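Participant: Give the three-dimensional model of this entry:
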Amino acid sequence: MRKRLYILLLLLFPMAVQAQSAADKQVVLGILNRQVDDWNKGDIASFMNGYWKSDSLMFVGKSGITYGYDATYSNYLKRYPDRATMGKLKFTFLNFSFPGKDVAFVVGKFHLTRPEKGDLEGHYTLLWRKIDGRWVIVCDHTSS
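Facilitator: Next up, the predicted model:
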């Protein structure tokens, strides 16, 4: 009897993990879609809600590595001071995986439509962690 129970648990465990990953994927995608909406409203402060509010947040861009939520937010404000510079954001998701427990990895492409400033596009990789029950970006590598 114990052997059957053990076999049943072994068979059900991957399905439970897969269901959890699907639910977590929907949460992360929801955050990314909300970020697009926030950006397109010109609301960088709300866009930043997807990031980990920590001095350990890492943003890697063409200028190098920026550490910390406040510094990352400040850089966004400097780089995108007005709606014309911000443009209209679109994300395309190229790869989505869960390499470990409470860890997600997203690779995608962004496109900013900016009639006055010229369009801007590039790729990004986002490392996510589930911290205190909330999915947040802990490392963002964006190249344009």
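Participant: only C-alpha atoms for contact and neighbour calcs from this point on.
Facilitator: OK.
Participant: mind listing what's buried in stretch 60-73?
Facilitator: 60, 66, 68-69, 72-73 (16 or more other CA atoms under 10 Å).
Participant: Distance from that stretch to the middle of the chain?
Facilitator: 15 Å (CA atoms, centre = their mean, to the nearest Å).
Participant: neighbouring contacts of it?
Facilitator: Residues from elsewhere that reach stretch 60-73, judged by CA atoms under 8 Å, 6 or more residues apart in numbering: 44-45, 48, 51-59, 139-144.
Participant: Pull out the buried members of those residues.
Facilitator: 44, 48, 51-52, 57-59, 139-142.
Participant: Helices - which of these land there?
Facilitator: Counted as lying in helices by DSSP state H, out of those, are Ile44.
Participant: Just checking the distance from stretch 129-136 to the centre of its chain.
Facilitator: 12 Å.
Participant: before we move on, what about stretch 53-73?
Facilitator: So, by CA atoms, centre = their mean, the centroid of stretch 53-73 is 14 Å from its chain's centroid.
Participant: Alongside the first, I'd like the structure of this one:
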Amino acid sequence: MKKIIFLVCFTSTLYSFAQTSKQDDKEAIMAVLKAQRIAWSKNNIEEFMEAYWKSDSLKFYASNGVTTGWENILIRYEKAYPTEDHTGKLSYKINDITKISDDAYYVLGEYHIKRKVGNADGIFMLIFKRIDGEWKIVVDTSC
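Facilitator: Have a look, this model is predicted:
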């Protein structure tokens, strides 16, 4: 009987730890997205880009093709959003955060940008990976 009670307690503890860890991961990812939203809304593209993996392997997929590499994606953003009138105020609606593996999640959502040059709305899927203890976007698909 003691073995059964121990087994139930041990299993419950593991399950609770897994759930807490998953919730902690999601909260950390949401914090990254919040920091990104604030940076964007301050017209600070470089700070916005801190959420992305600084690697030549970073990928950004959009309707006009694929851009690879952190520097190239920064240049793309700076060209597309040259002034505060273009960046405007960003908001997100997160529809799903799903664990892929111990150190990776995908995030599905919608973005809304209120701006003077015309509002912009779309959808996105991000893949976050924990790299050196930090959650970074390694793939961004936005339309």
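Participant: quick revisit: quick one: which of the buried residues of stretch 60-73 of the first structure is nearest Trp39 of the first structure?
Facilitator: Tyr73 (12.9 Å; CA to CA).
Participant: Am I right that the closest one is in a helix?
Facilitator: Yes. Per DSSP: H, G, I helix; E, B strand; the rest coil, Tyr73 of the first structure lies within a helix segment.
Participant: What's the match for it in the second structure?
Facilitator: Counting by TM-score structural alignment, Tyr73 of the first structure corresponds to Leu74 in the second structure.
Participant: top helix in the first structure by residue count?
Facilitator: Per DSSP H, the first structure has its longest helix at helix 2-40.
Participant: For it, buried residues please.
Facilitator: For helix 2-40 of the first structure, by 16+ other CA under 10 Å, it's 21, 24-25, 28, 31-32, 34-40.
Participant: Also stretch 90-107 of the second structure?
Facilitator: Quick answer for stretch 90-107 of the second structure (16+ other CA under 10 Å): 90-92, 94, 97, 99, 104-107.
Participant: Distance to His123 of the first structure added to the buried ones among the contacts of stretch 60-73 of the first structure, as CSV?
Facilitator: Shown next, in CSV, are these (distance: CA to CA, whole Å):
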residue, distance to His123 of the first structure
Ile44, 19
Met48, 18
Tyr51, 18
Trp52, 20
Leu57, 19
Met58, 16
Phe59, 13
Cys139, 14
Asp140, 11
His141, 8
Thr142, 6
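Participant: Quick check: of the buried ones among the contacts of stretch 60-73 of the first structure, which lies closest to Lys78 of the first structure?
Facilitator: Ile44 (11.0 Å).
Participant: The closest one: what's it in contact with?
Facilitator: 38, 73, 76-77.
Participant: make it 7 Å
Facilitator: Asp38 (CA atoms under 7 Å, 6 or more residues apart in numbering).
Participant: and if you look at Phe91 of the first structure?
Facilitator: 108-111.
Participant: Take those residues and keep only those in strands.
Facilitator: 108-111 (DSSP state E).
Participant: No further questions, thank you.
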